[in-house]
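> Got a predicted model here, sequence first, then my questions.
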Amino acid sequence: MPPRMMLDVDEVDTENSVCMTWSIDPSGTMRHRKTGTKVSTKEGITFEGTEYRLSPEDIELEPDSHLGAGACGVVMKGVIKQSGIPVAVKTVKVDDQAKREQLINEIRGLVAADGCVNLVHWYAGFMSKRTMIVHVALEFMDLGSLADLKKRLGGYGVEPVYLSNITAQIMNGLDYLHKKKMLHRDIKPENILHNRQGEVKLTDFGIAKDLDQTLAMAGTFVGTVTYMSPERCLGQDYSFASDIWSVGMVIFELSTGRYPFADVTSFVVLFDHLCEQPEPRLDPEYFPAELVEFDAYCLTRDVSRRPDTEFLLAHPFVTYNVPTVEQLAEWLVSFSG
């Protein structure tokens, strides 16, 4: 077995950074004045008076273990040395004021999510290398995302019986967030993780990404924004119902093995699908009536008629003849290798 790596902890920049809401001292410790949040190399993260203490020396990284990458940086697999618990170590770039505020949102979201089995748990975070990078140690989900599940299925959809359990877990996590008055804003297959125990969990729910501004940037609409709701596409005010639409898009994709809209090659085409064409609908000849109805509820363009998480959690698709988590785990493991 190749030796594990330590997190790189080069000396931090000694240049002070001060603004109205943040200060960064020569040791690299960041302090948020309004909330009292502190992020440092040796003392981890302190948020609302509670310490989440880990340091770079507490974690070993597995070489060549990149789990993913995005605007925030890379995600690598590691182990907390003292406990042996595997973790996903996510890097969060905080090299400007806006990204530091996003970090506060992420920490707030992770703390608020504690206690819900369908939201990814976090252990702690800390400053590492230079003052512009923070590492956050998250629960490791060994089967990856639902995008990975879709790839493993090779173009086929998830069997409806197992999709009912997956959907129920997604909705339970989303219901928890909404009851905490938190929008996810970025529900897509890549942000829903699963493991060999049959657990399905939302992740990346803490960062308030400003996706609306990206619509004006050529070439950036493909990906995250393709799961957005029509009201967001129109630039209208949006709330919890926008997350419900995104769930409907994910369920459609998992059911059929394909993204709901064909040939989305430009924002103009995406706009036409979202705001002008009939909403996506599963074919009742091929899918159970309960699944077809549930997804149609989610993919209702009229926000006033789109139901909330509480209504959907009582729907027969996620309450009647739903397999157990253990049965879902057995199915997942049967073709995951």
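Alright, I've got the coordinates.

> contacts, neighbours, all on C-alpha from now
Fine.

> Please name the residues that touch Lys180.
Each residue near Lys180 by CA atoms under 8 Å, 6 or more residues apart in numbering is listed here: Ala112.

> now the one 10 residues further on
If a contact means CA under 8 Å, 6+ apart, then Glu190 has 145-148 as its contacts.

> does it sit in a helix, a strand or a coil?
Classification of Glu190 by DSSP: H, G, I helix; E, B strand; the rest coil places it in helix.

> all helices in the stretch 151-300 of the chain, in order from the N-terminus.
In the stretch 151-300 of the chain, the segments counted as helices under DSSP state H, counting those that start in this stretch are 160-179, 211-214, 230-233, 240-256, 267-275, 289-298.

> Nearest approach to Thr224 belongs to which of these?
helix 211-214 (8.1 Å; CA to CA).

> List the buried residues in that closest one.
Residues Leu211 are the ones in helix 211-214 that count as buried (16 or more other CA atoms under 10 Å).

> before we move on, what about stretch 94-107?
In stretch 94-107, counting by 16+ other CA under 10 Å, buried: 94, 99-107.

> Do I have it right that Arg185 meets Trp245?
No. With contact defined as CA atoms under 8 Å, Arg185 does not reach Trp245; the gap is 10.6 Å.

> so what's Leu313 up against?
Taking CA under 8 Å, 6+ apart, one finds 168, 171-172, 319 in contact with Leu313.

> Take this one as well and set it beside the first:
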Amino acid sequence: MNEMNLVAGKYCLEKQIGTGAHGEVYQAVQLKDKNRVAVKIFYRHLHQDILQYILKELKVISSLSHPHILKVQAFGRGRFRDEMVHYLVTPLMENSNVSELLKKGKLEMPQAIKIATQIAQALDYMHENKFIHRDVKPSNILLDREKDAVLADFGIACDVDRTQTMAAGTIEYCAPEQMENSPGKKPNPQWDIYGLGITLYEMLTAINPYRIVANQQGQAAAIQKKYEGRYPSVTEYDGLIPYSLSLVIQKMISPQARYASMKEVLSELRLYDIGNEPSSVNFTKTEEIKLPENVNLLFQKAAFFSKQKLWKKALLKYNEILAKEPACYQAYSNKGDIYLQKKMYQDALANFNLALQYRPESYNALCQRGYTYLSMEDFVPALKDMEKAISLHPQRPQALFYRALLHKKLCEIYLKQNHKDLYCQENEQMKKYLDLYQKVKLSNRREDNV
């Protein structure tokens, strides 16, 4: 063991994995239990006042406990390479950070929303405990082994009641009012909302709007744009991003009309954290059917092929089933699911119609036919199927989920048409059914655990 790599006699540094404004971060082994950890060595040249501020805030933040906040395992002062240094120990995150991900290009919308939602939960928890992060940005969002997001780097975090003596933050991500040196100004949770908004913008487009303006027109123009809130909509970079989501991001980074709290942001983001494809929704259990053993074996083979996305082979097996059992509604319903995933909507409808002909109260077939109509933007029959499914089984979540999606789609349409009253009505309905879906899903999970 190289003693030059020992910190406080407790941690053996293996390699440098990062650097920041206040120090360098290393992958290390904790000698006591041989676990790998991350060790931050604070720069020796840091002004004593800054160092004492950081250590004081770390002492308080170490008492916070949240699954999406990087845990402070230890901090203190010890010997490193014949000098005394201050250090911080945290768990080692094995999947780098969002900034590294963005070097490969923009993130898929579900992943971006998942990360933003998890960080919003962490920030909401911090705000409830009277702390502001002040430096929310991609490089401060780490990813653990399961690729869940963890908020890190609390070097400039502060108490909401502490008067700000100087501007702090990273200019590309900090709110315009956060940059001002105003005597007596107190930190505001809305600063973190702005930083998360710019981070979400960047995750969806791989573009930092401030940086683009600064590179093309200079820093002065970039700062002016920041104060005006005049950045291109994310939909200009990717037309597949829902228009309503672009409005959420615009409100997060608005200089004047920003969300008042992180709870408001969470209530908006969760509407986009529910997926958009029926293949991602696996709420319903297969409806009980009694069939001959040889037919059940064909179902098992068809299910295997479907799981492997070998659609043609799966369809052949369902056709074999129907040759033996012409009135097997489940085979028609499953064929409809395949055509729906392939976006062959007319074929999907034909099979769901046959399934419902043989079993008019099939919950699965009603849900999936309703979703097919929704995908075709045929809202009246979509709503009719979803209402019937909900009336049949109010304690099953799938129809509630699809009903929320239907109102979400109508919200987007009315926003584009500038029908504010209709948008508000659909928005209320969307929130209503999303709340019902989440309550039912939670209730079902509790029952499964009993």
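That came in fine, so what should we check first? Fair warning: this is a prediction, and the values are worked out from it, not measured in the lab.

> sorry, back to before: which of the contacts of Leu313 of structure 1 does structure 2 keep?
Here those are checked against structure 2 with both residues aligned by TM-score structural alignment, their matches' CA atoms under 8 Å, and the contacts held in both are 168, 171-172.

> between those residues, which is nearest Val325 of structure 1?
Ala168 (10.4 Å).

> ok, now how distant is the closest one from Arg232 of structure 1?
25 Å (CA to CA, to the nearest Å).

> Who has more neighbours out of those two?
The neighbour comparison of Ala168 of structure 1 against Arg232 (other CA atoms under 10 Å) goes to Ala168, with 21 against 16.

> Nearest to Ala314 of structure 1 among the contacts of Glu190 of structure 1?
Nearest to Ala314 of structure 1, judged by CA to CA, of the contacts of Glu190 of structure 1 is Leu146 at 23.3 Å.

> Who are the contact partners of that closest one?
With CA under 8 Å, 6+ apart, Leu146 of structure 1 has these contacts: 189-194.

> Residue in structure 2 paired with it?
Using TM-score structural alignment, the equivalent of Leu146 of structure 1 in structure 2 is Val98.

> Also Cys233 of structure 1?
Taking TM-score structural alignment, Cys233 of structure 1 has Met179 as its aligned residue in structure 2.

> the strands in structure 1, which residues?
Using DSSP state E, the strands found in structure 1 span residues 5-6, 17-18, 22-24, 30-32, 38-40, 44-47, 50-52, 59-70, 73-80, 85-93, 122-127, 133-139, 192-194, 200-202.

> Turn these into TSV, columns for mean neighbour count and distance to Phe240 of structure 1.
Shown next, in TSV, are those (neighbours: other CA atoms under 10 Å; distance: least, CA to CA, whole Å):
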stretch	mean neighbour count	distance to Phe240 of structure 1
strand 5-6	14	40
strand 17-18	13	35
strand 22-24	18	30
strand 30-32	21	28
strand 38-40	24	30
strand 44-47	22	26
strand 50-52	14	29
strand 59-70	16	25
strand 73-80	20	27
strand 85-93	22	26
strand 122-127	23	24
strand 133-139	22	25
strand 192-194	24	17
strand 200-202	27	15
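
> Format those as JSON lines; extra columns: distance to Ala208 of structure 1.
Shown next, in JSON lines, are the strands of structure 1 (distance: least, CA to CA, whole Å):
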{"stretch": "strand 5-6", "distance to Ala208 of structure 1": "30"}
{"stretch": "strand 17-18", "distance to Ala208 of structure 1": "23"}
{"stretch": "strand 22-24", "distance to Ala208 of structure 1": "18"}
{"stretch": "strand 30-32", "distance to Ala208 of structure 1": "17"}
{"stretch": "strand 38-40", "distance to Ala208 of structure 1": "19"}
{"stretch": "strand 44-47", "distance to Ala208 of structure 1": "18"}
{"stretch": "strand 50-52", "distance to Ala208 of structure 1": "22"}
{"stretch": "strand 59-70", "distance to Ala208 of structure 1": "15"}
{"stretch": "strand 73-80", "distance to Ala208 of structure 1": "16"}
{"stretch": "strand 85-93", "distance to Ala208 of structure 1": "13"}
{"stretch": "strand 122-127", "distance to Ala208 of structure 1": "18"}
{"stretch": "strand 133-139", "distance to Ala208 of structure 1": "17"}
{"stretch": "strand 192-194", "distance to Ala208 of structure 1": "17"}
{"stretch": "strand 200-202", "distance to Ala208 of structure 1": "15"}
